[in-house]
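> Pasting the sequence and the predicted coordinates here, then a few questions.
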Amino acid sequence: MKIIILDGYTENPGDLSWDGFSALGDLTVYDRTPPEAVAERIGDAQIVLTNKTPVTRETLERCPGVRYIGVLATGYNIVDIDAARERGIAVSNIPAYGTAAVAQFVFALMLELCHHVGEHSRVVAAGEWERCPDFCFWNYPLIELAGKTLGLVGCGRIGRAVAGIGRAFGMEVIGYDKFPAECPDLTCVSLEEVYRRSDFISLHCPLLADNRGMINDESIGKMKDGVYLINTSRGPLIDETALRRALDSGKVAGAGLDVVETEPIRGDNPLLGAKNCLITPHIAWAAKSSRQRLMDIAVENLSAFLEGCPVNQVNA
């Protein structure tokens, strides 16, 4: 049984072990695979694991031996699901592994926007506190979360975890979800009400055809003046040019973004250099414990498939 991992470096840059997969077959791990090399590297392998390397219909036509594709992530749009289904290829994903890590990261971004800890540390090191005639100083307004309204767009596992942390900070939490009946522990309201009432808005929804660019000039116009926006979900949910205008005008007081429309980010991204905009390189999920959990579930997925009882299959 040949097992090929097309792009293992992001999941495991060297601090985890691939032994769980090695125990299941003849394993080959590539750190990265360019698109033109995908079919050649898969060859006659039966098992393919991928994180962000596309597995297309053309690739599957050239690699008729493939029987299973494991996506080392939750989102599986990088696999041609229809082509896999037509060929009887099972495709599995990792539905829940980074909930705690991502929820924690939401507040890392939020608290940095509220306190600018990194910037204040930098200016202390530069001697500004030493030169200050007072016992303290601050370069930005300092914001207390208690009493603020946190609006969630998407109330799945991560959204609900964020809600719990928000309540611990003393925030009022409201949320919008397409399936509010599945969120009995949350105050679910309309999307319009989330926009209108929230001091902080955090996005936790999958990217779909009907929500691409949902944060745009029109929706931003419905928000409070001075709202803060957090996105650890998918970059294309935001019209980045519209957000840049809102940040520059002060309509949006700050944004904390772990994702952007094109990744890795390009030098011409309109949010680079925007006022009070934090951008991190898609790392909310990447705590070691979170990646280990992903690895363990991916091995369990493959083991279950080999035993004839597939789990977490997205094209059943």
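Cool, got the structure.
> switch to C-alpha atoms for all contacts and neighbour counts from now on
Fine.
> In the stretch 201-316 of the chain, mark out all the strands, start to finish.
Assignment of strands within the stretch 201-316 of the chain using DSSP state E, counting those that start in this stretch yields the ranges 227-231, 252-257, 277-279.
> now those as a markdown table including distance to E144 and mean neighbour count?
What follows is these, written out as a markdown table (distance: least, C-alpha to C-alpha, whole Å; neighbours: other C-alpha atoms under 10 Å):
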| stretch | distance to E144 | mean neighbour count |
| --- | --- | --- |
| strand 227-231 | 13 | 24 |
| strand 252-257 | 14 | 25 |
| strand 277-279 | 19 | 20 |
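> could you dump those strands to CSV with distance to E11?
Conversion of these to CSV gives the following (distance: least, C-alpha to C-alpha, whole Å):
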stretch, distance to E11
strand 227-231, 21
strand 252-257, 21
strand 277-279, 21
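> closest one to S202 among those strands?
Of all those, strand 227-231 sits nearest to S202, with 4.6 Å by C-alpha to C-alpha.
> ok and the closest one relative to strand 252-257, angle-wise?
Calculated by axes from the mean of the first three to the mean of the last three C-alpha atoms, to 10 degrees, strand 227-231 forms an angle of 10 degrees with strand 252-257.
> Below is structure B, check it against A:
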Amino acid sequence: MKIVFLDRATIPSQIQLKKPNFEHSWVEYDFTEPEQVQERVIDADIVITNKVILNARNLSQATRLRLIAISATGVNNVDTDYCEANGIGVANVQGYATRSVPEHVIAMLFSLKRNLVGYHQDIEKGEWQKDKQFCFFTHPIQDVSGSTLGIIGSGGLGQATALLAKAIGMNVLFSERKGVSICREGYLPFEELLQQSDAITLHCPLNEETHHLIGKSELLLMKRSAVLINAGRGNLVHEQALVDALQTGEIAGAGVDVFSEEPADKSNPLLAHSHLPNLILTPHVAWGSDSAIQALSDILIENLNSFMRNEKLNRVV
């Protein structure tokens, strides 16, 4: 069995990646460009990918391919319809970041609500010295405890974030799917959740229904004192609309860990406005505590072992 890992550098070097417990050959590449995919997978039995796109075009000649193991939860980079039609199994990794992502979200939430970035920037600019007092107040400071967190996406990460939010004294609301008129028990209509929440965090998958789930009209529904946190997928949010809302004060702040194109550059409106005091950007690392990545790696390899035992652990296809 030939195993090809297309983007091994997505797992840090300090993380132990166990060997599969069956006879195999292992080929790994730190990075794989789109034009390199077809050549690298053509004789593979198992392909591991984190974010490398696998589609009908670059898989068409991979006649030996039996399994695509995604070293992440999201499967939007793999053409699952093609795989199903051609007898290629697809497995992902779930449940590994239920501590890491919620902690990142809550860290962003505290920073935004207490305007830590804004105050840090003001000290750098000498505002404290100009004021000549023991403290100064150039930005509003809001308590997190007692406020309301709206969660869009009620899977494992959404539920884990809710648990942590409740532990610090927040009220938690879950959103029904956008456009659904009859809500499940315990869920609020999408627009109503936007209006009631002091902070909103996104944990839903990216698909045709959720692409640009949050745009100009949704941001206008939010409280002007509210903050938005996206540690889900970049295209859940219309990035230019978010920048506009931050600049005009339609919402109070935003924390963004994911982008429409990754890595993002200065052509991205969020990076172009990274100087804003009410905007926090991180490079898709909410999931990436050492303990979470070790758990991911262990589940990834067990998915391979399971496949060789003719079991369907974490199978999407």
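Received, thanks. Since this is a predicted model, take the numbers as computed values, not measurements.
> Please work out the TM-score for the two chains.
The TM-score (TM-score structural alignment, normalised by the length of the first structure) is 0.90; 311 aligned residues with a C-alpha RMSD of 2.4 Å.
> Tell me how far the residue most central in space within the second structure lies from S25 of the second structure.
Centroid-nearest residue in the second structure, with C-alpha atoms, centre = their mean: G232, separated by 3.0 Å. According to C-alpha to C-alpha, to the nearest Å, G232 of the second structure and S25 of the second structure sit 34 Å apart.
> what's the longest helix in the second structure?
For the second structure, the helix that runs over the most residues, judged by DSSP state H, is helix 290-308.
> looking at the first structure, where would I find the counterpart of that helix?
Helix 290-308 of the second structure lines up with residues 288-306 of the first structure when matched by TM-score structural alignment.
> Go through that stretch and flag the buried ones.
Neighbour-count burial for stretch 288-306 of the first structure, with 16 or more other C-alpha atoms under 10 Å as criterion, is recorded at 290-303, 305.
> got a list of contacts for that stretch?
Surrounding stretch 288-306 of the first structure, the residues in contact under the criterion C-alpha atoms under 8 Å, 6 or more residues apart in numbering are 11-12, 15-16, 20-21, 24, 68, 70-73, 92-94, 97-98, 101, 285, 310-312.
> circling back to that earlier point, out of the strands of the stretch 201-316 of the first structure, which comes closest to D134 of the first structure?
Evaluated with C-alpha to C-alpha, those place strand 252-257 nearest to D134 of the first structure, the distance being 27.3 Å.
> distance from the closest one to the second structure after superposition?
With mean C-alpha distance after the TM-score superposition for the first structure, strand 252-257 of the first structure departs from the second structure by a mean of 0.6 Å once superposed.
> corresponding residue for the residue nearest to the centre of the second structure in the first structure?
For G232 of the second structure, the aligned residue in the first structure is S233 (criterion: TM-score structural alignment).
> angle of the strand or helix carrying H104 of the second structure against helix 290-308?
Assessed by DSSP states H and E, H104 of the second structure sits inside helix 100-113. In this structure, helix 100-113 of the second structure runs at an angle of 150 degrees to helix 290-308, with the same axes, to 10 degrees as the basis.
> Can you name the element that comes right after helix 100-113 of the second structure?
Of the helices and strands lying after helix 100-113 of the second structure in sequence (DSSP H and E), the nearest is helix 116-124.
> For that next one, which residues meet the burial criterion?
For helix 116-124 of the second structure, using 16+ other C-alpha under 10 Å, the buried residues are 116-119, 122.
> Dump the residues you listed into TSV; add distance to D81 of the second structure as well.
As requested, the buried residues of helix 116-124 of the second structure are exported to TSV (distance: C-alpha to C-alpha, whole Å):
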residue	distance to D81 of the second structure
L116	45
V117	44
G118	46
Y119	49
D122	52
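> roughly how far apart are the spatially most distant residue from the centre of the second structure and T49 of the second structure?
When distances are taken from the C-alpha mean of the second structure, K132 lies farthest, 42.4 Å away, according to C-alpha atoms, centre = their mean. Here K132 of the second structure is placed at a distance of 55 Å from T49 of the second structure (C-alpha to C-alpha).
> can you check N55 of the second structure too?
When distance is defined by C-alpha to C-alpha, N55 of the second structure is 12 Å away from T49 of the second structure.
> can you map out the helices along the stretch 201-317 of the second structure?
Applying DSSP state H, counting those that start in this stretch to the stretch 201-317 of the second structure gives helices spanning 216-221, 239-248, 269-272, 290-308.
> Make a markdown table out of those and add distance to V172 of the second structure.
Formatted as a markdown table, the entries for the helices of the stretch 201-317 of the second structure read as follows, by distance: least, C-alpha to C-alpha, whole Å:
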| stretch | distance to V172 of the second structure |
| --- | --- |
| helix 216-221 | 18 |
| helix 239-248 | 23 |
| helix 269-272 | 28 |
| helix 290-308 | 25 |
